[in-house]
Every structure is written in C-alpha cells, then in structure tokens.
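Colleague: sharing a model prediction with you, sequence too.
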Amino acid sequence: MYVQIDLDGPAGTLRVHGQGLPTVELVRAPGAGPDTHTPIGTRKAALLALSVDGEPAVIRPARGRLLRRSYRVDVRTDGVRYRLVPCGYTESRLTRDGRRIGILTCSGDARVIDEWDGEPTPRDLAVGTALAAAFGTGAAPWWETLGDIVGEMIP
C-alpha cells in the first residue's frame, strides 16, 4: 500500500494519506515556535491537534528526557489506543491496545521504514506512519544519555 507523507516541520503540519488509507493530519498550533529536536516542532500536547479520517483524536506525547520511555507518544482514536515508544537507537515499537504490531524507523526526514508483525490495518499503517514521521524514532539508552550530560559538565 502506498503511503504519502507530507511534513512541513517549520509550519508544523503533517498529512499522511494514500489510496485505501484514512487521512491522518497533525497540526502544531499557529504561532507556536518549533523546537529543533522534534520534526513536527513540539512535544506539547496542548499545541497539537490530531485528526484521523476527519475525526478528532487524542494525542499525548511524553516530554522526551532521559529514559527511552520518556519519548513515547500515545494516541487514542475510535476506541483504539496506539503507542509509539523507542526500543533501540533508531527504531520504535508501535503497539495497538498494548500489543506490539510493528517496528518503525524514521530519522526525522519524513521517510518511514516499517516492519509489521502481521498485516496492519489501514488505520495502523496511517497512524503509525504519522507518529514516526512527526516525532522521529529511536533513542539512546539512559546510561549513554547520562554519560553525555556528565561529559558536557566536565571542562
């Protein structure tokens, strides 16, 4: 299935669509200056609006700090819970209602590489692709991040 990803990070807009897929749109609030670490420009839920197939959805990105889990992004749409959470340096695990359905990789360039545990539904594919493109995937382990912080503090 062909997936089209239209990401404009500076403007804070993302649109994922394709034949047979629900359209997923994520928009950063107008006037909200983008951060430099997140492709969509923010991890603040209050500054983001998500819709799936034209219906509003709830999105809750975590703050993105020391632990890989702190980079998770939760979405609730049409009674389904999705979570994208880093599971390696470059990849993140996508779950639906707590069950792993795939591994996604995106370095923030709006190109998503996906590996599914089975046949994803069109909604799985569209939502997972949108989350990976909007927030990137992967994270360093906490001990490596902590080492980098300590290294920065030593002259």
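Modeller: Yep, that arrived.
Colleague: okay, CA-based contacts and neighbour counts for the rest of this
Modeller: Will do.
Colleague: what's around T105, how many residues?
Modeller: Counted by other CA atoms under 10 Å, the residues lying close to T105 total 23.
Colleague: against G138, how distant is the closest residue to it other than its chain neighbours?
Modeller: Among residues not flanking T105 along the chain, E91 sits closest, at 4.6 Å (CA to CA, 6 or more residues apart in numbering). Taking CA to CA, to the nearest Å as the measure, E91 and G138 are separated by 4 Å.
Colleague: now the residue nearest to the spatial centre of the chain: which helix or strand?
Modeller: For the chain, the residue lying nearest the average C-alpha position, counting by CA atoms, centre = their mean, turns out to be L131 (2.8 Å). In this structure, L131 sits in helix 122-135 according to DSSP states H and E.
Colleague: ok, structure two:
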Amino acid sequence: MNDPDRTPTSIEDTRFGGITVHQDGQDRLEVDGEGIPRAVLERDPASEADAQIAIGTRDPAFLTLQIDGREAELKPAKGGLSRRSYRVDVEFEGVGYCLVPDSIPSSRLTRDGVHIGDFSSDGGELVLAEWREGVDVRPLDASIGYALASAFGTGGQPMWMVIVDGVSSALP
C-alpha cells in the first residue's frame, strides 16, 4: 500500500477544487479539502487484511466511516459474480448513498437513488470524479464518493465476461 509518511495525493476536482486523498496502509484512509467535509475510513487493525481491497476488508463489522467526526453507517456488499455485488452503501444523517460498478473502469455514485457522478480508481489514492450536469452536487457527495472509490476501487467486469474467463481457464 502507500507509505504513511509521504505526501497525500492531491486531486483537482472540477466542482470542489483541491482534494487530498491519503491512505495509511490498509488501516486508514482520509479525504479532505477546503470545500468538502473531512472523511475518515478506518479498518479495525485486529481484522485480517485482504490484499485485493485497498482498505483491507468488505466486512462492515471491521470498518468505521466518519464525516467531520460524525459516524456514518457503511454497508459494503460482499462481492461476487455480478457488478452489483460490489456496491457500497452509506447512510449519513438520513441520506442514502450507493457507489456501484457500472462499467469495467468506473462506478456511479447515487444519492437517494439519483445518479450524481461517476468515479474511477484502482483502489489507490488517485481518484477521478465526473459530476453529472444539471444535478445538485453537494460537498458531502464528494467526501463520500472519493472515500469509497479510494477504499474499495471502482468498476467491474460484466457477469458474462467473468463466466467466459472462468470457463476458458478451466479448459485444457
């Protein structure tokens, strides 16, 4: 993962200006910026870390998400064959967010069911956001979107591609 002593990755968001994303190994992730609330996502160090997931686990029992010091309810799906099985849901102060893969490289972020933006990240500190035109996008949306994209990565293969890969690898 990333060196905790190095400078966080700085991103220039088209709506919210400078945003920093900093991963402290697989234990902690922080998203901050002048125009957005600070988001901190932490994994309980007592849990076993999965090298395939930037934050180390998809088990909500071992994860804590705080926005400006207030706890949010984080519910990552377990992950399986379908793209939707990799969604991550967040409930914060009565608002529901969902980051769900919708193409091979990216995932869409919804707020209470409304598509507000698209994120791309390989599960590292570099996160790209593209906000939807004509939609009210809020600073909190950016905090949550960047944190989830960095912690869990984005995108996923369609189920048919996963099946074809599985069948091809099983053939001699």
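Modeller: Looks like it arrived, so ask away. What you see is a predicted model, and the numbers here were worked out from it, not measured in a lab.
Colleague: and the corresponding residue of the second structure for the residue nearest to T105 of the first structure, how many neighbours?
Modeller: By TM-score structural alignment, E91 of the first structure lines up with S106 in the second structure. Neighbour count of S106 of the second structure, defined by other CA under 10 Å: 22.
Colleague: from M161 of the second structure, how far out is S106 of the second structure?
Modeller: 16 Å.
Colleague: and for P45 of the second structure?
Modeller: Applying CA to CA to P45 of the second structure and M161 of the second structure gives a distance of 35 Å.
Colleague: what segments of the second structure are helices?
Modeller: With helices called from DSSP state H, the second structure shows them at 139-152, 159-170.
Colleague: in the first structure, what residues pair with the last one?
Modeller: So that's helix 159-170 of the second structure. Using TM-score structural alignment, the residues of the first structure aligned to helix 159-170 of the second structure are 142-153.
Colleague: and that stretch against the second structure, how far off on average?
Modeller: On the superposed models, the aligned residues of the second structure are on average 1.7 Å from stretch 142-153 of the first structure, with distances taken as mean CA distance after the TM-score superposition for the first structure.
Colleague: any buried residues in that stretch, and which?
Modeller: Buried residues in stretch 142-153 of the first structure, defined by neighbour count with 16 or more other CA atoms under 10 Å: T145.
Colleague: list of residues touching that stretch?
Modeller: Residues from elsewhere that reach stretch 142-153 of the first structure, judged by CA atoms under 8 Å, 6 or more residues apart in numbering: L66, L67, R68.
Colleague: aligned to the last one, what sits in the second structure?
Modeller: Right, the one you point to is R68 of the first structure. Aligned against the second structure by TM-score structural alignment, R68 of the first structure finds its counterpart in R83.
Colleague: end to end on stretch 69-88 of the first structure, go ahead and measure it.
Modeller: The separation between the terminal residues of stretch 69-88 of the first structure, taken as CA to CA, is 11 Å.
Colleague: is it true that the residue nearest to the centre of the first structure touches R72?
Modeller: No. With contact defined as CA atoms under 8 Å, L131 of the first structure and R72 do not form a contacting pair (9.9 Å).
Colleague: find residues that contact each of those two.
Modeller: A shared contact of L131 of the first structure and R72, defined by CA under 8 Å, 6+ apart, is any residue touching both; here these are L84.
Colleague: hmm, back to that, how far away is the match of E91 of the first structure from S85 of the second structure?
Modeller: Taking CA to CA as the measure, S106 of the second structure falls 15 Å from S85 of the second structure.
Colleague: before we move on, back to that, number of nearby residues for the match of R68 of the first structure?
Modeller: For R83 of the second structure, the count of nearby residues is 20 (other CA under 10 Å).
Colleague: contacting residues around it?
Modeller: Residues in contact with R83 of the second structure (CA under 8 Å, 6+ apart) are V100, P101, D102, G155, G156, Q157, P158, M159.
Colleague: of those residues, which is the nearest to R138 of the second structure?
Modeller: Distances from R138 of the second structure to the contacts of R83 of the second structure, taken as CA to CA, are shortest for V100 (18.9 Å).
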